[in-house]
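> give the three-dimensional model of this entry:
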Amino acid sequence: MPSISEKGRQMPASPIRKLVPYAEAAKKRGSHVIHLNIGQPDIKTPKVALDAVRNHNIEVLAYSMTEGSEIYREKIAAYYAKKDIHVTAKDIIVTTGGSEALSFAMGTIMDAEDEIIIPEPFYANYNGFATAAGVKVVPIASSIDTNFALPPIAEFEKLITPQTKAILICNPGNPTGYLYSKEEIEQLATLVKKHDLFLIADEVYREFTYEGSQHYSILQVNGLEEHAIVVDSVSKRYSMCGARIGCIVSKNREVIQTAMKFAQARLSPPTFAQIASEAALETPQEYFDEVIEEYVSRRNILISELKQLEGVKVAVPQGAFYCVVELPVADADDFAQWLLEKFEMDGNTVMVAPAAGFYATPGLGKNQIRIAYVLEKDQLVKAVQILGRALKEYNAK
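From the prediction side, this is the model:
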């Protein structure tokens, strides 16, 4: 019998999606499942984006340019300029989601067995992208006790070897919601310049920062032009997860030229999704103001409710729409599965994302979950009430 690859065997399953069969089974039994597990916003996609697709008169759905429409890339550059990020269309390659942008980045700058340092917990699919590229993830732990702030630079320096090619951060963070300060970004910039490394920043949640905090991009750091690579996406910004449009951005010409070869191998990004994404750039600021106000309100009520649960610890996010919660259980994976298989309250149960899958270090995060607060506030309150009762029952069995 033919065998699959070792790489395929090592490819990690998504901690966000692996419980889906249990959730579907619960629904078939008649339970209502409240989904706290996935960052699919319930905010409406901007009408201008949907109208651009509805009203288009395309007769032949042709390939687009490999690097994405020039007009669209020029508009992306104009969007960045408003954020005090100064790039040109030539610094941008449009990708099939931020996922492809990150895959292009790893393929462009790293060879098999090279190393990339990532503060953990981190977006679970980083493990998958690294495995696919044959790259070794070197984790550096951040702590819920410091709200998942950047670990000390001295700890990063201890991990750098001749195989280290890059440091990767997500800012604001998924799953933590932590927003790196300008000072933290500049510390990382100094470090990568000292050791001649790349700094990759996943900035897909740039728009979502709270309490007047400002996002500081690695592309704003003077002198970092040859080291900085940004991964971006329309998925969360415009509540367009299904569009699958993102981009890789760098002022390093060799990086862009090399990434372009990976882009050519997949031909082009989707045409209609680019049309919608280009139109979405016309979304007025009022849209984001209202969305941020709603997320702040949801975050506040979620954190307030969680803090009332005995034995529960929660980090307060400063951006994005996730938080990491530490539970009084030994194994959050087992608890999450039990919630779907054996527990309900008034016909309801909850689906969460166990946090161990957001770590690369074995054993870390086993008693933590990630919650995405992308639901209406009444649903969040109900979900926490369910969690509270479930914890009591689970720990009593």
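> please make it C-alpha for all contacts and neighbour counts, starting now.
OK.
> contacting residues for Met345?
Taking Cα atoms under 8 Å, 6 or more residues apart in numbering as the contact definition, Met345 lies against Ile386.
> how near is Met114 to Leu197?
One thing to correct before we go on: residue 114 is Asp, not Met. 12 Å (Cα to Cα, to the nearest Å).
> contacting residues around the host helix or strand of Lys75?
Lys75 is part of helix 70-82 when elements are defined by DSSP states H and E. With contact meaning Cα under 8 Å, 6+ apart, helix 70-82 is reached by 86-90, 92-94, 274, 278, 281.
> Proceed likewise with the subsequent sequence, for comparison:
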Amino acid sequence: MPKISQKGQRMPASPIRKLTPYADKAKLDGKKVYHLNIGQPDIETPEGMLNAIKNIDFKVWAYTPSEGTLSYRKKLTEYYNKLNYNINPENIIVTTGGSEAINIAMMACLDSGDEVIIPEPFYANYNGFASQSDIVVKPILSFIENGFALPPISEFEKLITDKTKAILICSPNNPTGYLYSKEEMQALKELVLKYDLYLFADEAYREFCYDGRTFISPMHLGGIDDNVIVVDTVSKRYSACGARLGCLITKNKAVIDAGLKFAQARLSAGMVEQIAGTAAVDTPDSYFETVNKEYTSRRNTLVSKLNKMDGVYCPNPGGAFYVVAQLPIDNADKFCQWILESFSYNNQTVMMAPATGFYSTPGAGHNEVRMAYVLKNEDLHQAMVCLEEALKVYPGRIEAQSKKLKAESI
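Prediction:
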């Protein structure tokens, strides 16, 4: 039988989706499963976006330009320039989700064997994108003790070699929810200028910043226009994950020219999705204000209940809709499977993502899980009741660092 490629063997499985068979089996057994494993919001998609699809009237469902329709790129320019990005439609390539934007950025800017430094834990699919492009991920650890703040710049410099071509950040962060400060972004600016690196910025969660905190994009810093590549998506902003519509933004014309060749190779992003995306830009601010309040409330519910549990520690994130919590367990992968396969409380259980899949460093995150607060408060409450009861009876329970971290955070 023919063998699959080494690349196929190296391609990592998604830590977010790999436990799905166990969740499906739990449901077949009659259990209610609270899905905290995946960032699929239950917030309704804006009405204007849905109406644009309902009112479509065309005779031919045609290709669109590889860079995206001019009408959509013009509309996106309105949105980004309200945020002081100072761009024009020629600075945008429309992509099939934010995932393709990251793929195109990597392929356009890095050669096989080149290195990208990424603070970890990080969005698990970055490993997959890098594997597809034969790029080497150089992880740099951030720590739960300080809420997963940006590691010191001196630690970045230890990793930089002649193969280092880029730094990739996500702010607000998936999976930790950490929001980089202006000072941290300024430090990154100075670093990429010093070593002439690209700075890839995944801004999928830009709208979700809490407690009056301010979102800072590298687009706001000035002086690094040729270094910065922003990747974005409608998935989270408009609760439209299934639209698979994103974009790559840069003022570096050489990157746009190279990226467009990769975009041409896959032909085009979807026409219907871009029609919906064009309408989405006119979503009123009141929509985001309501959503922000809802996520703030959910965050408060989840973090509060986690930190009240014996042996559990969870930092309070400044953005996105995720937390990474440290649990008194021996192995997050085992625990997340066990709670689906072997546990229920009042015929209910919880699906979480083991944090190990969000690290590249072997052994890191072994007692951490990522949870997405994408369910209403009542469901989050019930899910936390299940989790607390599960921790009481889990055979691999270990009293570890969590109590100390909790005490230090008080």
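> next step: the contacts of helix 70-82 of the first structure restricted to strands.
When DSSP state E is applied, those are split such that 92-94 fall in strands.
> between those, which is nearest Ala149 of the first structure?
Ile92 (29.5 Å; Cα to Cα).
> quick one: that closest one and Gly246 touch, right?
No - Ile92 of the first structure is beyond contact range of Gly246, at 10.0 Å (criterion: Cα atoms under 8 Å).
> list the contacts of Ser31 of the first structure.
By Cα under 8 Å, 6+ apart, the neighbours of Ser31 of the first structure are 344, 347-349.
> measure it to Lys392 of the first structure for me?
From Ser31 of the first structure over to Lys392 of the first structure (counting by Cα to Cα), the distance is 20 Å.
> again, but for Ile117 of the first structure
On the measure of Cα to Cα, Ile117 of the first structure and Lys392 of the first structure end up 38 Å apart.
> who's more crowded, the two?
Remark: of Ile117 of the first structure and Lys392, Ile117 carries more neighbours, 20 against 13, as counted by other Cα atoms under 10 Å.
> follow-up on the earlier one: which of the contacts of Ser31 of the first structure has the largest number of neighbours?
Going by other Cα under 10 Å, Thr349 tops those with 25 neighbours.
> work out for me the element the equivalent of that residue over in the second structure sits within.
In the second structure, Thr349 of the first structure lines up with Thr349, judged by TM-score structural alignment. Element membership for Thr349 of the second structure (DSSP H and E) is strand 348-351.
> report all helices and strands that the following helix or strand past that strand contacts.
As assigned by DSSP H and E, the chain's next helix or strand after strand 348-351 of the second structure is strand 353-354. Here strand 353-354 of the second structure touches helix 332-341, strand 368-372, going by 3 or more Cα pairs under 8 Å, 6 or more residues apart in numbering; DSSP states H and E.
> quick check: which of these is nearest to Gly259 of the second structure?
Among those, strand 368-372 sits nearest to Gly259 of the second structure (Cα to Cα), with 32.0 Å.
> quick revisit: preserved in the second structure, out of the contacts of Ser31 of the first structure?
Counting by both residues aligned by TM-score structural alignment, their matches' Cα atoms under 8 Å, the members of the contacts of Ser31 of the first structure that carry over to the second structure are 344, 347-349.
> can you pull the contacts of Gly39 of the first structure?
Neighbouring residues of Gly39 of the first structure by Cα under 8 Å, 6+ apart: 321-322, 372-374.
> try it again at 7 Å.
372, 374 (Cα atoms under 7 Å, 6 or more residues apart in numbering).
> pretty sure it sits in a helix.
No - under DSSP: H, G, I helix; E, B strand; the rest coil, Gly39 of the first structure falls outside any helix and is assigned coil.
> how close does it get to Ser235 of the first structure?
Taking Cα to Cα, one finds Gly39 of the first structure at 10 Å from Ser235 of the first structure.
> A strand includes Ile229 of the first structure, no?
Yes - judged by three-state DSSP, Ile229 of the first structure forms part of a strand.
> before we move on, back to that, just checking, what packs against the strand holding Thr349 of the second structure?
Secondary-structure packing of strand 348-351 of the second structure (3 or more Cα pairs under 7 Å, 6 or more residues apart in numbering; DSSP states H and E): strand 32-35, helix 332-341, helix 377-393.
> okay, those in a markdown table with distance to Lys158 of the second structure next?
Output for those, formatted as a markdown table (distance: least, Cα to Cα, whole Å):
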| stretch | distance to Lys158 of the second structure |
| --- | --- |
| strand 32-35 | 39 |
| helix 332-341 | 30 |
| helix 377-393 | 39 |
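> ok, which stretches of the stretch 101-250 of the second structure are helices?
Using DSSP state H, counting those that start in this stretch, the helices found in the stretch 101-250 of the second structure span residues 125-132, 153-159, 182-195, 234-237.
> Ala325 of the second structure in helix, strand or coil?
Applying three-state DSSP: Ala325 of the second structure is strand.
> what residues are up against the closest residue to it other than its chain neighbours?
Nearest residue to Ala325 of the second structure in three dimensions, chain neighbours excluded: Cys314, at 4.4 Å (Cα to Cα, 6 or more residues apart in numbering). By Cα under 7 Å, 6+ apart, the contact set of Cys314 of the second structure is 303, 306-307, 324-326.
> output those in a markdown table, with neighbour count and distance to Val291 of the second structure appended to each entry.
A markdown table is the format used below for those (neighbours: other Cα atoms under 10 Å; distance: Cα to Cα, whole Å):
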| residue | neighbour count | distance to Val291 of the second structure |
| --- | --- | --- |
| Val303 | 19 | 18 |
| Leu306 | 22 | 22 |
| Asn307 | 19 | 24 |
| Val324 | 29 | 21 |
| Ala325 | 23 | 23 |
| Gln326 | 27 | 27 |
